[in-house]
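1. sequence-free structure coming up:
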């Protein structure tokens, strides 16, 4: 299957090694990023001015309720699985949700761009395509989230979810959900570029829910020891063949060694999930939102290949017979869903009272 000379992804893609260096500074023991403190002060000042200006003069409130799902740090935290779980739950309750996304990594001919059955990651970005394929809900991407949201209103959506929209203050919101990586936490706790934070840790105290993805036993938020958070667990439920679309039990590759491909913010999390399923994997990490070609998979061995679903949407055209993606579910406690349902009902009543819809 992989007869070409071996290619080490980190060597082929310098951005991966560069990202690893930043991760070591933000989440590890490296301290070189503190030389960037002057830039940190500029970032903090610019962010504060931008946030004030958007909230004061530019934020628009829509008649349709808006739920923001985002984080205060850069890199993968598990937003996409959570957003998919929220959409599916809302659909099961009879709502018609739509998703607004920036569409990072894609380039459509026009914006806002409404996804369809033939939409590709090259047009819309890998995460929006994944959300659309998993849920079938209306998904609209574009740099202007307000325009995308209004297009979804025109499509008949009665609830809007803004993917990675916590810092996009121009679009007013009724519910804010922040996602935190329960294994890496918030790193060194500093703002960019010294640390991984887009906003201060105190921002978590202002959102409606803090969802912690796979929290460790001693997980805590520095400075917010009393912060109440909702634990979320990621559970694999199938291996899906890229070529045929057939779903198999995860045990199909148990006790086997595989090549694991991950172009996500935290590739190690994917390896950990595979290991918990009994699959031994050699990680081939690529930059987040990487645009794959067949040459990226010229590995030295003949092992089966497993990737994330987000990566799979970009690789089906040249997939080999033993390539799979790991389908996952985000699982949250019943208490969250009960509270979420009550909050949605209150927001709907408030919107009806204010806008008469």
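-> Ah, there it is. Bear in mind the structure is a predicted one, so any value in this text is a computation, not a measurement.
2. When you work out contacts or count neighbours from here on, use the C-alpha atoms and nothing else.
-> OK.
3. Am I right that residue 283 sits in a helix?
-> No: going by DSSP: H, G, I helix; E, B strand; the rest coil, the assignment for residue 283 is strand, not a helix.
4. Excluding residues flanking it in the chain, which one is nearest it?
-> Closest residue to residue 283 apart from its sequence neighbours, by CA to CA, 6 or more residues apart in numbering: residue 260 at 4.9 Å.
5. Can you tell me the SS state at the one you found?
-> Assignment for residue 260 (three-state DSSP): strand.
6. measure it to residue 164 for me?
-> Distance, residue 260 to residue 164, using CA to CA, to the nearest Å: 26 Å.
7. neighbour count winner among those two?
-> Shown here are residue 260 and residue 164; by other CA atoms under 10 Å, residue 260 has more neighbours (25 against 21).
8. Below is an additional structure, to be compared with the one above:
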């Protein structure tokens, strides 16, 4: 969803933007009702192979794609030919089509499918059922759906909810529980958790541990803790960073925590299409500091080939603290299905 994420969405004490919350609340009721009705009326289709859903309950910013990549890696390690399937948000192609890194750009298939295709076969399809059947016919023995918790089209063998586990006094993953647009929730918390099989709490690499109060929110659901950590260190020397993700401020924090000499940082809307004038401004800003431009690997995928030579893409990865437990849950889901 291409928007500037309001920081006040994540303020569960409602100390900020009270008027905006009040004015947007009726739209939230409409959104929640429409989502619930769509899910209740659906008849999920079995595509003939097990489906593992990686979703979340909020509008972006939870870390679904790194978790999906790690789930795909664990399935490969178990000799299971798993393919990724995404809607291809931000791309012009409707699919079903397999992502080709040599031929497709983010404008074709979206940035997240390009990330998934770095490691595994990846498909995009507006019609998830058609995409699943096409992938299965092409040899997939399991499918990992990126961002599909609110999409009821396919029968799921395992539904994982990814939650941003970083909590602060002024930042709670679900805010006050309000549904979009008066808050970050795609649907009410209880409704979303009721369809989940387990929760993945994603923490920064340097966080002390999962917040006990947050863990209590999930009741009896199994919880797997994962760490989002650099796949490579930031380059040495001064850096000017920028990011167009749902929570760009977390990229700034992560770069500093990784030891980056960050002299400036620019936030952009989620899935931003970077304009040449924006990038020239950033390049001029970097020149003032004698700095290198750096962004997320996902944002880097949306740059033109020319700008990719001038910007460093900083990769991160999700690593489970108890990898064996996650692998066991995957095996159980695949066996039952």
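-> Received it, and whenever you're ready, just let me know what you need. Just so you know, these numbers come straight off a predicted model, no measurement behind them.
9. can you tell me which residue in the second structure aligns to the residue nearest to residue 283 of the first structure?
-> The alignment partner of residue 260 of the first structure in the second structure, by TM-score structural alignment, is residue 241.
10. end to end, how far does stretch 31-42 of the first structure reach?
-> 19 Å.
11. Contacts made by the lengthiest helix in the second structure with the rest, please.
-> Selection of the longest helix in the second structure by residue count, based on DSSP state H, yields helix 18-41. Under the criterion CA atoms under 8 Å, 6 or more residues apart in numbering, residues 150, 151, 152, 178, 179, 180, 181, 182, 183, 186, 187, 188 lie in contact with helix 18-41 of the second structure.
12. Let me know whether residue 302 of the second structure touches residue 109 as I believe.
-> No: between residue 302 of the second structure and residue 109 there is no contact under CA atoms under 8 Å: 10.6 Å.
13. Looking at these two, which is more packed in?
-> For residue 302 of the second structure and residue 109, the more surrounded residue by other CA under 10 Å is residue 109, and the numbers stand at 27 against 22.
14. still on that earlier bit, can you pick out the most distant pair from the contacts of helix 18-41 of the second structure?
-> 152 and 182 (24.1 Å; CA to CA).
15. more neighbours, those two?
-> With neighbours defined as other CA under 10 Å, residue 152 of the second structure and residue 182 compare such that residue 182 has more, 25 against 17.
16. who's in contact with the equivalent of that one over in the first structure?
-> Aligned by TM-score structural alignment, residue 182 of the second structure pairs with residue 194 of the first structure. The neighbourhood of residue 194 of the first structure, defined by CA under 8 Å, 6+ apart, consists of 26, 33, 34, 35, 36, 37, 40.
17. helix or strand for the counterpart of residue 76 of the second structure in the first structure, which one?
-> Per TM-score structural alignment, the equivalent position to residue 76 of the second structure in the first structure is residue 91. Taking DSSP states H and E as the definition, residue 91 of the first structure sits inside helix 79-92.
18. Give me the mean deviation of that helix from the second structure.
-> Superposing on the second structure and averaging over aligned pairs (mean CA distance after the TM-score superposition for the first structure), helix 79-92 of the first structure comes out at 0.9 Å.
19. Am I right that residue 351 of the first structure falls within a strand?
-> No: counting by three-state DSSP, residue 351 of the first structure falls outside a strand, being helix.
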